[in-house]
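K.L.:
Sequence and predicted structure, then a few things I'm wondering about:
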Amino acid sequence: MSRTTTIPGHTAEAQRGDGSLPGTSVEPALDARTPAVTPQTPLRFGYGTNGLADLRLDDALTLLADLGYDGVGLTLDHMHLDPLAPDLGARTARLAQRLDALGLDVTVETGARYVLDPRRKHGPSLLDPDPDDRARRVDLLIRAVRVATDLGAHAVHCFSGITPPGTDPSTAWHRLTDALTPVLDAATTAGIPLAVEPEPGHLLATLADFHRLRRTLGDPEHLGLTLDIGHCQCLEPLSPADCIRAAAPWLRHVQIEDMSRGVHEHLPFGDGEIDFPPVLAALAASGYQGLTVVELPRHSHAGPHFAAHSLPFLRTAEATATRSPVLVPPHGDPSATPEGSTS
């Protein structure tokens, strides 16, 4: 998901690493200067269809195959495999055949802005006060699990949503865990990981929040993590490379783009502050087997251009990571949101 947000509480000094906040621990603790490990196997890169929204889905898939991508992050939306339109099963079967013909793997993403409500961005969410509205989001996620099963996807992505005004954190967490339970049941039956994404400004905003959810639900096998590398740069206390190492046991989906400290804005590679060779070295050494998907939904107007430029950038950074180990400096900046916060 992409939006431009300046994270509250980040003074200029804090953004340089001079401050800290309680409640921002990430499991497990790591040495802040960990040598990068030479990658064992090549990474597999994809591009998100939410960054190609002006293209027909088949045109987008053909473009990505022609450019040499390994797969696609498929956002279920009205323009690309509408999950609410008739004959979803038949349309999904045709898409599975097309992906196979193009040699593209897939992750199913559920961050469409207005797929459920034409007036509320990302509404309704899993945290809505109205149980019928929460049920609509649950239904969408279960549909996504079915689509992922039919496509042979390696994960289904989701996020918590923003805490509604007037809702206390305890109530919001209760709604989240209740709503995710039937989705996890469906994912478990299908054998597909449900990969929850910490999203700046949401109830579940940080890696610490993910661990709270995991513990509350009893650490279910099919509950995993979507790690957005830009979000790590934006607000996590660890560097993006150290976030990968800390998150490795739960990593089921990865999104990647550039970003600057304290500002939630997805940027093309080279326009932010991330040093990518250590990030890709850590990812390759983590044992992660899925797609690493470029996430640039705000740049959809020039999607073919950014798709064409992103893959060479990532491959060059990956090659740089294999040539020489890089010491990762400490990040030193606090998380903008303590565990459970909605700011």
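P.N.:
Looks like it arrived, so ask away.
K.L.:
use CA for all of it now, contacts and neighbours both
P.N.:
Noted.
K.L.:
all helices for this protein, in order.
P.N.:
Under the criterion DSSP state H, helices of the chain are mapped to 12-15, 57-67, 88-102, 131-151, 169-190, 207-216, 229-235, 240-247, 276-285, 303-323.
K.L.:
out of these, deepest packed?
P.N.:
Ranked by mean neighbour count, the helices of the chain are led by helix 229-235 with a mean of 28 (mean count of other CA atoms under 10 Å).
K.L.:
Compare the helices of the chain and give me the one nearest residue 257.
P.N.:
Closest of those to residue 257 is helix 229-235, at 5.7 Å (criterion: CA to CA).
K.L.:
circling back: nearest to residue 112 among the helices of the chain would be which one?
P.N.:
helix 131-151 (10.8 Å).
K.L.:
Just want the angle from that closest one to helix 88-102.
P.N.:
In terms of direction (axes from the mean of the first three to the mean of the last three CA atoms, to 10 degrees), helix 131-151 departs from helix 88-102 by 40 degrees.
K.L.:
roughly how far is helix 131-151 from the heart of the chain?
P.N.:
Distance of helix 131-151 from its chain centroid, counting by CA atoms, centre = their mean, to the nearest Å, is 17 Å.
K.L.:
gap between residue 72 and residue 291?
P.N.:
With distances taken as CA to CA, to the nearest Å, residue 72 is found 8 Å from residue 291.
K.L.:
Comparison target below:
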Amino acid sequence: MMRFGYGTNGFANHRLNDALDVIAGLGYTGVALTLDHHHLDPYAPGLAGRVAAAADRLRTLGLAVVVETGARYLLDPRRKHAPTLLDDDHDRRVDFLCRAARIGADLGAEAVSFWSGVRPPHVPPHRAWDRLVRGCARLLESAHGVPLGFEPEPGMLVETIGGWHALRRALGEPDGFGLTLDIGHCRCNEPDPVPACVEAVAPYLVNVQIDDMRRGTHEHLEFGEGEIDFPPVLGALAGCGYRGLVAVELPRHSHAAPVVAARSLSFLRQAEAASVRRAGQAASLPAPEGARP
């Protein structure tokens, strides 16, 4: 069975402990924890004690965890997601990611997820790329044994699986540099069908985010509101042996978080059951004439 989680960026109006209680109470087995002002702020006083308390709470609730780093205004109250690894003040982003890795290690996180950022207009492409490679290399040195999951993000410098491969090659193909795959992003801007995307990157997956989406539009939608057929996607994840978290990524649905989270888990469980049925039906079909027994 898939291990479904839910992202705390979809519980922005809840205290962290309340969000964890709701997520676990609904039946999720994991959480994608976005470090933010109100959710384990890495810059607020008493961090060590707060991290230890969060780790205890996760264990008590039986929730696995991945650490997400996409808070909108944590580092700069005026610039969304800034600074990134591409900005002139990129050292602040590197520091934040290194803090996230330490927090991830203390929480027993399965991965720490991050992305490149959007290239500022005044930064030439080659300089942005150099900054990205150097920043990722510094993070790898400070990862504390936690797998890193780099996420291709539509509109950013690295927005496709192909871009992730290029970045991994530039880093020397290190073992600790894995992939965070957002299922919706595959539909949004990858040329191949979503299940084929999953199968192509299976050896590198350390984290999966799941949501619905439409071709060419980067908008995280509830399941059934986009264009993705989910049973084949979940079948591909199961078939490739992925055992990590599959966490719902709906960052703009906090206004109805408990209801949306409940609805999402019900949908995913039905889609998983459908994928199992389809696999069983395919296995029971007679072999093509001339095929080996």
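P.N.:
Done, it's in. Treat the numbers as computed from the prediction; the structure is a model and nothing was measured.
K.L.:
hmm, back to that, spell out which residues are contacts of both of residue 72 and residue 291 of the first structure.
P.N.:
Counting by CA atoms under 8 Å, 6 or more residues apart in numbering, the shared contacts of residue 72 of the first structure and residue 291 are 46, 105-107.
K.L.:
Of the residues you listed - the most surrounded one?
P.N.:
Using other CA atoms under 10 Å as the neighbour test, these are led by residue 46, with 31 neighbours.
K.L.:
quick one: it and residue 292 touch, right?
P.N.:
Yes: taking contacts as CA atoms under 8 Å, residue 46 of the first structure lies within contact range of residue 292: 5.8 Å.
K.L.:
Make TSV out of the helices of the first structure and add distance to residue 124 of the first structure.
P.N.:
Output for those, formatted as TSV (distance: least, CA to CA, whole Å):
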stretch	distance to residue 124 of the first structure
helix 12-15	33
helix 57-67	25
helix 88-102	21
helix 131-151	6
helix 169-190	12
helix 207-216	20
helix 229-235	23
helix 240-247	29
helix 276-285	33
helix 303-323	28
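K.L.:
Out of those, which is closest to residue 80 of the first structure?
P.N.:
Nearest to residue 80 of the first structure, of those and by CA to CA, is helix 57-67 at 5.5 Å.
K.L.:
and for stretch 228-241 of the second structure, what span of the first structure is it aligned with?
P.N.:
Under TM-score structural alignment, stretch 228-241 of the second structure corresponds to residues 274-287 of the first structure.
K.L.:
quick one: contacts for residue 108 of the second structure?
P.N.:
55, 65.
K.L.:
what residue of the first structure matches up with residue 110 of the second structure?
P.N.:
Looks like residue 110 of the second structure aligns to residue 154 there (TM-score structural alignment).
K.L.:
What is the neighbour count of residue 282 of the second structure?
P.N.:
Neighbours around residue 282 of the second structure, by other CA under 10 Å: 10.
K.L.:
Verify the contact between residue 177 of the first structure and residue 214 for me.
P.N.:
No: Residue 177 of the first structure sits out of contact with residue 214 when judged by CA under 8 Å, with a separation of 9.5 Å.
K.L.:
about what we covered before: closest to residue 298 of the first structure out of the shared contacts of residue 72 and residue 291 of the first structure?
P.N.:
residue 46 (16.9 Å).
K.L.:
Aligned to the closest one, what sits in the second structure?
P.N.:
So residue 46 of the first structure corresponds to residue 5, using TM-score structural alignment.
K.L.:
Same question for residue 173 of the first structure.
P.N.:
Checking TM-score structural alignment: residue 173 of the first structure goes with residue 129.
K.L.:
residues touching that match, list them.
P.N.:
Residue 129 of the second structure sits next to 86, 157 when contact means CA under 8 Å, 6+ apart.
K.L.:
Quick check: the gap between it and residue 180 of the second structure.
P.N.:
For residue 129 of the second structure relative to residue 180 of the second structure (CA to CA), the value is 19 Å.
K.L.:
before we move on, what about residue 271 of the second structure?
P.N.:
21 Å.
K.L.:
got it, and residue 53 of the second structure?
P.N.:
27 Å.
K.L.:
cool, and residue 133 of the second structure?
P.N.:
17 Å.
K.L.:
and if you look at residue 96 of the second structure?
P.N.:
18 Å.
K.L.:
do residue 209 of the second structure as well
P.N.:
For residue 209 of the second structure relative to residue 180 of the second structure (CA to CA), the value is 7 Å.
K.L.:
Then residue 112 of the second structure?
P.N.:
9 Å.
K.L.:
who's more crowded, these two?
P.N.:
residue 112 (31 against 26).
K.L.:
Now for that one: which residues touch it?
P.N.:
Listed by CA under 8 Å, 6+ apart, the contact partners of residue 112 of the second structure are 66-69, 100-101, 104, 146-149.
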